[in-house]
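Q: sequence and predicted structure below; questions after.
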Amino acid sequence: MEFKRYTEKTLEEALKSAARDKGVSVEELHYNVLEEKSGFLGVGRSVEIEAYCEKDVENFIVSYIQQYFDNSQLDGQVDIENDNGFYRITVNTSNNAILIGKAGKTLQAFNRLVKAAASAEFKKRVGLLIDVNGYKEDRYEKITKMAIRVAKDVRRTKIDATLDPMPADERKAIHNALANMEDITTQSTGEGATRRLQILYSPGKEVD
């Protein structure tokens, strides 16, 4: 559990205690008030909080992935980057085929697993993306080239196209790649694992 509990006479003192313990500013803390006691005439007054900082989230994610490797007897080095609250995780391993799986399905499932564990641990939605041995970057390059070809066909034929289902990060990569293409817009449709991207003929679309 990455949360730690702190009890002081006031919320301000409890937050200062947590910040001091974690080596961060009070503004960098996330916290929940667990219990407040008003006491009698101010005597016995206390506030108990649980608090964490961004570094705690990073440590949890790295530890969770590393424990998965250890339990599965897989080798792997985990690096993490905090991109304004979105965590980008890079894994280097000799077992990349096992972790990626066919068409990246195993990696997608692993990403969902780690995301769910971190979100449950910190009681909030934690956004993260795991890449294994540069697979995602190669994948983005491949699908954006494909999408550009499809978009050119859409523009030529004036007939919209719908791509196969893909995860949010891949849809975003295509959306960004086509954002400045004349007469072309993109939108996502569907739910969950069936969510996919549509490439739409949009004559007169303004391009920056």
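A: Perfect, I can see it now. Numbering: from 1, shown residues only.
Q: could you use CA atoms for every contact and neighbour count after this?
A: Fine.
Q: what distance do you get for the closest residue in space to residue 35 that isn't next to it in sequence to residue 24?
A: Among residues not flanking residue 35 along the chain, residue 48 sits closest, at 5.1 Å (CA to CA, 6 or more residues apart in numbering). Distance check for residue 48 against residue 24: by CA to CA, to the nearest Å, it reads 19 Å.
Q: the residue nearest to residue 35 belongs to a strand?
A: Yes. Under DSSP: H, G, I helix; E, B strand; the rest coil, residue 48 sits within a strand.
Q: second structure for comparison follows:
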Amino acid sequence: MPSKNNDLEIKQTEAAKDALKEMLIKAYLPSDKIETELIHDRDRSIIRLNIISDEPQHLIGRQGENLFAIQQILRLIMRKQFIESQISVVVDVDNYRRQQEENALTMARSALQRLRRNEQEQSLPPMPAYKRRAIHAMIMADSDFADVATESTGIGPERHIVIKLKAK
């Protein structure tokens, strides 16, 4: 028998998908399909909605700006609908965001190799918060990097990650 928590998450996932569909229709950007995924990550649940589209560039925008705006609006809608909930919503288009995270992780792995070789801190280029979070999480979760620290520095669009060895 499904738990009340699970029932609520399913209800929230469907509500998020319906709200996103409605937003896209009102913006004259209907999608062919919206894939849903419910992810359980440590102490929170994440609803991931991936829009499949013939015209992804309109939904993504310059450097993902439109995608970020769509996600923010959907999060506001979900917070109003489910006030007590701690669930998070992530919107993607044709797996653009997932691919961007993977590219950022590849860049971080290269920087980690340089760090090991040179023992000099490595600065990554500025990137959005979701990419920085993915890098911090990857390094924290891997015991091979127990001697490595990451830090986000900079302000606004110049915010970036510095990877360095922990003091011995």
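A: Here it is on my side, so go on. Keep in mind it's a predicted model, so treat the numbers as computed, not measured.
Q: thinking again about what came up before, map the residue nearest to residue 35 of the first structure onto the second structure.
A: Aligned by TM-score structural alignment, residue 48 of the first structure pairs with nothing in the second structure.
Q: quick check: residue 48 of the first structure touching residue 13?
A: No. Taking contacts as CA atoms under 8 Å, residue 48 of the first structure lies outside contact range of residue 13: 10.3 Å.
Q: alignment lookup: residue 171 of the first structure to the second structure.
A: So, by TM-score structural alignment, residue 171 of the first structure is matched to residue 132.
Q: more neighbours: which of residue 48 and residue 13 of the first structure?
A: residue 48 (20 against 15; other CA atoms under 10 Å).
Q: mind listing what that one touches?
A: 5, 6, 7, 8, 11, 14, 33, 34, 35, 36 (CA atoms under 8 Å, 6 or more residues apart in numbering).
Q: so what's the gap between stretch 63-72 of the first structure and the chain middle?
A: 19 Å (CA atoms, centre = their mean, to the nearest Å).
Q: okay, and it goes to which residues in the second structure?
A: The aligned range for stretch 63-72 of the first structure is 18-27, by TM-score structural alignment.
Q: what helix or strand is residue 131 of the first structure on?
A: Counting by DSSP states H and E, the element that carries residue 131 of the first structure is strand 127-132.
Q: quick one: name whatever helix or strand follows that strand.
A: Counting by DSSP H and E, the next helix or strand C-terminal to strand 127-132 of the first structure is helix 135-157.
Q: so how far does that next one sit from its counterpart in the second structure?
A: Once fitted to the second structure, helix 135-157 of the first structure is off its aligned match by 2.1 Å on average (mean CA distance after the TM-score superposition for the first structure).
Q: mind listing what residue 155 of the first structure touches?
A: Listed by CA under 8 Å, 6+ apart, the contact set of residue 155 of the first structure reads 183, 184, 201.
Q: one more: residue 95 of the first structure?
A: 74, 75.
Q: which position in the second structure pairs with residue 106 of the first structure?
A: Residue 106 of the first structure maps onto residue 66 in the second structure, by TM-score structural alignment.
Q: how about its match: what's its closest non-neighbour residue?
A: residue 60 (5.2 Å).
Q: my guess is that neighbour contacts residue 69. True?
A: No. Residue 60 of the second structure is beyond contact range of residue 69, at 9.4 Å (criterion: CA under 8 Å).
Q: and residue 36 of the second structure, that's in a strand?
A: Yes. Counting by three-state DSSP, residue 36 of the second structure falls inside a strand.
Q: the spatially closest residue to it that is not a sequence neighbour and residue 37 of the second structure, how far apart?
A: In this structure, residue 36 of the second structure finds its nearest non-sequential neighbour in residue 49, 4.7 Å apart by CA to CA, 6+ apart. Distance of residue 49 of the second structure to residue 37 of the second structure, computed by CA to CA: 7 Å.
Q: break down the first structure into its helices, ranges please.
A: With DSSP state H as the criterion, the first structure has helices at 11-22, 54-72, 96-100, 105-122, 135-157, 168-178.
Q: and the contacts of the second one?
A: Contacting residues not belonging to helix 54-72 of the first structure are listed as 2, 28-29, 75-80, 82, 85, 87, 114, 118, 122 [CA under 8 Å, 6+ apart].
Q: buried members of these into ChimeraX, please.
A: This is how ChimeraX selects the buried members of the contacts of helix 54-72 of the first structure, with burial counted by 16 or more other CA atoms under 10 Å:
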select :29,76,78,80,87,114,118,122
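Q: quick one: stretch 95-110 of the first structure to chain centroid distance?
A: 17 Å.
Q: same question for stretch 2-10 of the second structure.
A: 23 Å.
Q: before we move on, what about stretch 135-148 of the second structure?
A: For stretch 135-148 of the second structure, the distance to the chain centre is 18 Å (CA atoms, centre = their mean).
Q: which parts of that stretch are buried?
A: Buried residues in stretch 135-148 of the second structure, counted by 16+ other CA under 10 Å: 135, 136, 139, 140, 148.
Q: isn't the third one up against residue 147?
A: No. With the criterion set as CA under 8 Å, residue 139 of the second structure and residue 147 do not qualify as a contacting pair; they are 9.9 Å apart.
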